[in-house]
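K.L.:
Predicted coordinates and the sequence they were generated for:
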Amino acid sequence: MTAGFGAGDGRPMGGAEPDGVSGSSAERPGPLPPRIEPHPQVGATWPGTPGGTEPTAAVPAPRTGWSAPPNSGQWSQGPAPAAVPPGQGTGAYPSAPYGAAPYAPASHGAASYAPASHGAAPYAPASHGGGYPPTGDLSSAPPFPAGQPAWPGVTPPPVRPSRRRWPVVLAALLVVALAAVAGLQAYQLDQLGDRLAATDRRLAQAQDGDGTRLDGLEKRADALEKQAGAAFNPEAVASAVLPSVFRVRAGQFTGSAFAVGKPAAGGGTNLFTNFHVVESVWEAGGREVFLERTDQRFPATIVKVDKTNDVAHLRTTGKFTGLVTAPTAVKSGQQIVVVGAPLGLEDSVTTGVVSALRAAQGGSGPAIQFDAPINPGNSGGPVINGSKQVVGIATAKARDAEGIGLAVPIKVACDGFKIC
């Protein structure tokens, strides 16, 4: 196979035919191309072998420094490689120490062997179609030297952080935010409660103060009412009393009378006057008298008389407002108003004070002495205190003297007739 071929004459040099060439083959012009057997793929069918598998053929290990010329099938010696220090490589794989056997070439279509470190067994070849690094169980493979990657020339993929932590982090932040909001709201509610409590205390204090002031005002109002009641007002007294006071005409005599107490049992109004006002009619056997007021005239009947105390009980069918009698006796110095018809002049009003309370004398009952001016015609008229209550019935005055008048106490009249 080392014989050469001529240049363009189609004949072998020296005229010699190659061995084993005869017949028509010797007559073909030109050199024969080298015989190259195709290397079948792994798993291809081989005729004449059991199961059609690829027969195992011994592959001679190439020698160091030898290379095959293209399309020649021969090995030729090339230049010797340079010495490589132990433990260092020149390519992607670390090379074996100088003088060691080179790696076995990989079969066609299979992955190359991975180099082993010095003195260690080589790695198992990768499966067909696989690449570097080999796959499979590498638990028994020796470790790589420190500082070198697990697979030389291959950068491991970066480890991506797990995205499952973000929901947890967000949930934790949300819980913290909610807790902060809840705490803030609790603090605000507590502050609001304190403010409401303080407001309630201030309101209670203000209400207590207002209540105290109102109580004081009520007491002062009561006191003022008492003072106003105690204050003597003849105008107010006269306005309240005059509608219940009448002029009495009994025959040829005139005097005064006033309505008192509640309405009569059979209807009408009860009245008081002096006995000496109706004495002429009573002694004559008559019982009818007349009440006159503002051009009006009402008949009245003499019901009963008290000659000793000079009091007479009259009754009329008309309805008039009765005056209220005083529950207690008068005192000296108390102011009074006397209402009547002196000399026939109706609705006359005079004022004065109580001079004294006189005991009964000479068979006559007790009497009230006052200084209010009275004249004939005032007999039978009411004596009124500042509270608009009847305290007595005007009866007489002293002759040849001024400022001395007498009245029958109202209690004597009420006890004798039971109409008050």
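P.N.:
The structure has been received and is ready for your questions.

K.L.:
Every contact and neighbour count from this point should use C-alpha atoms.
P.N.:
Fine.

K.L.:
Give the burial count for Ala372, as a bare number.
P.N.:
22 (other Cα atoms under 10 Å).

K.L.:
pretty sure it is touching Ser355, no?
P.N.:
No: counting by Cα atoms under 8 Å, Ala372 stays clear of Ser355, with 9.6 Å between them.

K.L.:
between those two, what contacts are shared?
P.N.:
Counting by Cα atoms under 8 Å, 6 or more residues apart in numbering, no residue touches both Ala372 and Ser355.

K.L.:
Where do the strands of the stretch 251-400 of the chain begin and end?
P.N.:
Assigned by DSSP state E, counting those that start in this stretch, the strands in the stretch 251-400 of the chain fall at 253-259, 269-273, 288-293, 296-306, 311-316, 335-340, 348-358, 367-370, 382-385, 390-397.

K.L.:
of all those, which lies closest to Ala197?
P.N.:
Among these, the nearest to Ala197 by Cα to Cα is strand 382-385 (56.9 Å).

K.L.:
So which elements touch the closest one?
P.N.:
Packing partners of strand 382-385 (3 or more Cα pairs under 8 Å, 6 or more residues apart in numbering; DSSP states H and E): strand 335-340, strand 390-397.

K.L.:
Distance to Ile302 and mean neighbour count added to those strands, as TSV?
P.N.:
Formatted as TSV, the helices and strands packed on strand 382-385 follow (distance: least, Cα to Cα, whole Å; neighbours: other Cα atoms under 10 Å):
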stretch	distance to Ile302	mean neighbour count
strand 335-340	19	26
strand 390-397	17	26
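
K.L.:
Adding distance to Val245, write those out as CSV.
P.N.:
Supplementary listing: these in CSV, determined by distance: least, Cα to Cα, whole Å:
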stretch, distance to Val245
strand 335-340, 7
strand 390-397, 12
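
K.L.:
Against that first model, consider the following:
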Amino acid sequence: MPAPVSGVAVSGAPAPPRPRRAGFVLAVVAVVFTLVLGAVAIVQARQISDLRGDLDRARADADRVQAGDDQRLDSLEGQVTQLGEQAGKVFDPQAVAAAVLPSVFRITAGKVTGTAFAVGSPSSGTSRLLTAYHVVQEVWGRGGNRVQLERDSETYSATVTDVDQANDIAVLSAPFEFAGLATSTEPVQSGQQIVVVGSPLGLTDSVTVGVVSALRKGEAGAGDLIQFDASINPGNSGGPVVNTAKQVVGIASLKARDSEGIGLATPIQTACTKFRVC
């Protein structure tokens, strides 16, 4: 028999097993990758939370700024409104006279002259006017009612329709359309600035300026009287006493004798209430 070859005998060996180290490495990589992803997710979540917080703060800041702007705007609007109201209260006798004069007339009743003024809106081509009763007393006393109005060299015929002797008021009607003056619904106050328009001594379109001195009690059943310091004379009777808002507050009636700066007027609401002409 042949002798065996020296050394290790060779025979058919099985395939080596798959190394365990590769699987372990893959597992470690997967765990690390998962941890990294988790960390990234946590960081992103925190960033998103921070961004939301920043956005909420920005919105809150914007709301505060907007509220501040709105408040400043409201304040400015209030100041503008207040300035407008103050401007409307500024005493401008020239503007008051310009607005009132077209509605004021010289009135002739018999031998007496005075002043009358239109009130309210014309109706069916007819205007209503007011004057002082003592201006038309002579005509009315003898049963007459016809008087003459004069304005800008034009003459108009008018009729006395009603009187209040106690309060020195007479109501006229004229078949013409005259612009009526607005009347105040507020009681006068001492110190209130006024303009008196009339025809003293026949001098038409005369304007005097003053203030309300006081509100006086009338006598012999008459209502209150407005005392004012604007200069008036015979011929002013029946003329309008007007406030800064171009509203009639009274009807000039008389002045104290042997004195200056004491004129009296019938409150316009006395006429408005009784005759419903305002």
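P.N.:
Perfect, thanks for sending it. Just so it is clear, the model here is predicted, and its values are computed rather than measured.

K.L.:
TM-score for this pair?
P.N.:
Put the two chains on top of each other and the TM-score (TM-score structural alignment, normalised by the length of the second structure) is 0.76; 255 aligned residues with a Cα RMSD of 3.6 Å.

K.L.:
between the strands of the stretch 251-400 of the first structure, which one is nearest to Ser76 of the first structure?
P.N.:
strand 382-385 (166.9 Å).

K.L.:
Now the strands of the stretch 251-400 of the first structure in JSON lines, please, with extra columns for distance to Arg201 of the first structure.
P.N.:
Output for the strands of the stretch 251-400 of the first structure, formatted as JSON lines (distance: least, Cα to Cα, whole Å):
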{"stretch": "strand 253-259", "distance to Arg201 of the first structure": "60"}
{"stretch": "strand 269-273", "distance to Arg201 of the first structure": "62"}
{"stretch": "strand 288-293", "distance to Arg201 of the first structure": "66"}
{"stretch": "strand 296-306", "distance to Arg201 of the first structure": "69"}
{"stretch": "strand 311-316", "distance to Arg201 of the first structure": "67"}
{"stretch": "strand 335-340", "distance to Arg201 of the first structure": "53"}
{"stretch": "strand 348-358", "distance to Arg201 of the first structure": "56"}
{"stretch": "strand 367-370", "distance to Arg201 of the first structure": "61"}
{"stretch": "strand 382-385", "distance to Arg201 of the first structure": "51"}
{"stretch": "strand 390-397", "distance to Arg201 of the first structure": "54"}
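
K.L.:
Which one of those lies nearest to Ser280 of the first structure?
P.N.:
Of all the strands of the stretch 251-400 of the first structure, strand 253-259 comes closest under Cα to Cα, at 8.3 Å.

K.L.:
If I take that closest one and strand 311-316, what angle do their directions form?
P.N.:
Taking axes from the mean of the first three to the mean of the last three Cα atoms, to 10 degrees, strand 253-259 of the first structure and strand 311-316 form an angle of 70 degrees between their directions.

K.L.:
Give me the mean distance between strand 253-259 of the first structure and the second structure.
P.N.:
Compared with the second structure after fitting, strand 253-259 of the first structure deviates on average by 1.7 Å (mean Cα distance after the TM-score superposition for the first structure).

K.L.:
Who are the packing partners of that strand?
P.N.:
Under the contact definition 3+ Cα pairs under 8 Å, 6+ apart, strand 253-259 of the first structure sits against strand 245-250, strand 269-273, helix 275-283, strand 335-340.

K.L.:
What residues of that strand count as buried?
P.N.:
If you call a residue buried by 16 or more other Cα atoms under 10 Å, then strand 253-259 of the first structure has these buried ones: 254-259.

K.L.:
what do you get for stretch 134-142 of the second structure?
P.N.:
For stretch 134-142 of the second structure, by 16+ other Cα under 10 Å, it's 134-140.

K.L.:
export those to CSV and tack on distance to Gly38 of the second structure?
P.N.:
Shown next, in CSV, are these (distance: Cα to Cα, whole Å):
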residue, distance to Gly38 of the second structure
His134, 106
Val135, 106
Val136, 107
Gln137, 109
Glu138, 113
Val139, 112
Trp140, 110
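
K.L.:
what about the longest helix in the second structure?
P.N.:
helix 20-89 (DSSP state H).

K.L.:
can you tell me which residues contact whatever residue of the second structure lines up with Phe417 of the first structure?
P.N.:
Using TM-score structural alignment as the criterion, the counterpart of Phe417 of the first structure in the second structure is Phe275. Neighbouring residues of Phe275 of the second structure by Cα under 8 Å, 6+ apart: Val171.

K.L.:
and stretch 233-242 of the second structure, which stretch of the first structure?
P.N.:
Under the criterion TM-score structural alignment, stretch 233-242 of the second structure matches residues 375-384.

K.L.:
ok, the residue lying closest to Gly365 of the first structure once chain neighbours are set aside to Phe417 of the first structure distance?
P.N.:
In space, and not counting its chain neighbours, Gly365 of the first structure is closest to Asn309: 5.8 Å by Cα to Cα, 6 or more residues apart in numbering. Computed with Cα to Cα, to the nearest Å, the distance linking Asn309 of the first structure and Phe417 of the first structure is 12 Å.

K.L.:
one step back: the helices and strands packed on strand 253-259 of the first structure: which one's closest to Ala236 of the first structure?
P.N.:
Among those, strand 335-340 comes nearest to Ala236 of the first structure, with 10.6 Å by Cα to Cα.

K.L.:
how big is the offset of that closest one relative to the second structure?
P.N.:
For strand 335-340 of the first structure, the mean distance to aligned residues of the second structure following superposition is 1.2 Å (mean Cα distance after the TM-score superposition for the first structure).

K.L.:
which residues are contacting that strand?
P.N.:
232, 234, 237-238, 242, 245-247, 255-257, 346-354, 372, 374, 377-386, 394.

K.L.:
returning to that earlier point: looking at the helices and strands packed on strand 253-259 of the first structure, spot the one closest to Leu170 of the first structure.
P.N.:
Between these, strand 335-340 lies closest to Leu170 of the first structure; by Cα to Cα that is 97.3 Å.

K.L.:
What is the corresponding segment of the second structure for that closest one?
P.N.:
Against the second structure, strand 335-340 of the first structure falls on residues 193-198 (TM-score structural alignment).

K.L.:
what about Ala356 of the first structure, how many neighbours?
P.N.:
Ala356 of the first structure has 17 nearby residues by other Cα under 10 Å.

K.L.:
do Val211 of the second structure as well
P.N.:
Other residues close to Val211 of the second structure by other Cα under 10 Å number 18.

K.L.:
Without its sequence neighbours, what residue ends up closest to it?
P.N.:
Gln193 (4.2 Å).

K.L.:
To Ala101 of the first structure, which of the strands of the stretch 251-400 of the first structure lies closest?
P.N.:
strand 382-385 (156.2 Å).
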